[in-house]
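Participant: dropping the sequence and predicted coords here.
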Amino acid sequence: MTTYDDRERAFEAKFAHDAEMQFRAEARRNKLVGLWAAELLGKAEDEAQAYARSVVEHDLHEPGIEDVIAKLVADLGDKATPEAIRAKMAEMMPVAKAQLMAETGL
């Protein structure tokens, strides 16, 4: 085995790890935004957790965040604008990444 093969394998492993961490961060962000939306809707703790789960699951339907934003806009009505939802999603992404880093010990 050559050094080139080792470097290629290491690069592939890093790429896979980075892609998994990005997926997990986006799912965590969606959960946090779901909890925020549940609070706006006045849901109790169990209902809020279930609602946040539904937001995470909704993101699996289509690539990107537009499907999540559409769901939240429909659910929240006049409680939040699409711009406010986008801002909350942007605000929650670094929080989600920090939580994951703390959990994984990185």
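Facilitator: Yep, it's here.

Participant: switch to C-alpha atoms for all contacts and neighbour counts from now on
Facilitator: Noted.

Participant: for residue 51, what are its contacts?
Facilitator: Applying C-alpha atoms under 8 Å, 6 or more residues apart in numbering to residue 51 gives the contacts 34-35, 38.

Participant: second one coming, line it up with the first:
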Amino acid sequence: MTSLDDRRRALEETYILDFERSLKVRARRNRLLAEWVAAEIGRNDVDAYVNEVMTIAIASPEDTGLIQKIRADFSAAGRVADEALIREKMHELMYTAAEALESEQARQGY
């Protein structure tokens, strides 16, 4: 029974680590996305905009609320950004964020 308990604990630890990693990658992606949007719409207060986006992202675990905010911000700036463009950028930045986290963890010896 002990080996079964050890296996269960190991699986739980793996699940927790994977979940934490996905949260970190998503948070990095959202930060990169906010910085990209701020540059695209000409926001000078990038840090404030990043905080706005992060607040929306936390409140809305799915990306729908985030996409709505970004589209509204583009529109307010007189720019057009359809959902497909935003999702494509989110996808691209998800990989960028994952690679950055992996690099950082490798440097730290994880």
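Facilitator: Thanks, I have it. Just so you know, these numbers come straight off a predicted model, no measurement behind them.

Participant: sorry, back to before: ok, the contacts of residue 51 of the first structure vs residue 24 of the first structure, which is closest?
Facilitator: Among the contacts of residue 51 of the first structure, residue 34 lies closest to residue 24 of the first structure (C-alpha to C-alpha), at 15.0 Å.

Participant: grab the nearest non-local neighbour of the closest one.
Facilitator: residue 52 (4.1 Å; C-alpha to C-alpha, 6 or more residues apart in numbering).

Participant: do I have it right that that neighbour meets residue 29?
Facilitator: No: counting by C-alpha atoms under 8 Å, residue 52 of the first structure does not reach residue 29; the two are 10.0 Å apart.

Participant: which residue is nearest the middle of the second structure?
Facilitator: Closest to where the C-alpha atoms of the second structure average out (C-alpha atoms, centre = their mean) is residue 26, at 2.6 Å.

Participant: excluding chain neighbours, what is closest to that one?
Facilitator: Nearest residue to residue 26 of the second structure, sequence neighbours excluded (C-alpha to C-alpha, 6+ apart): residue 94, at 6.8 Å.
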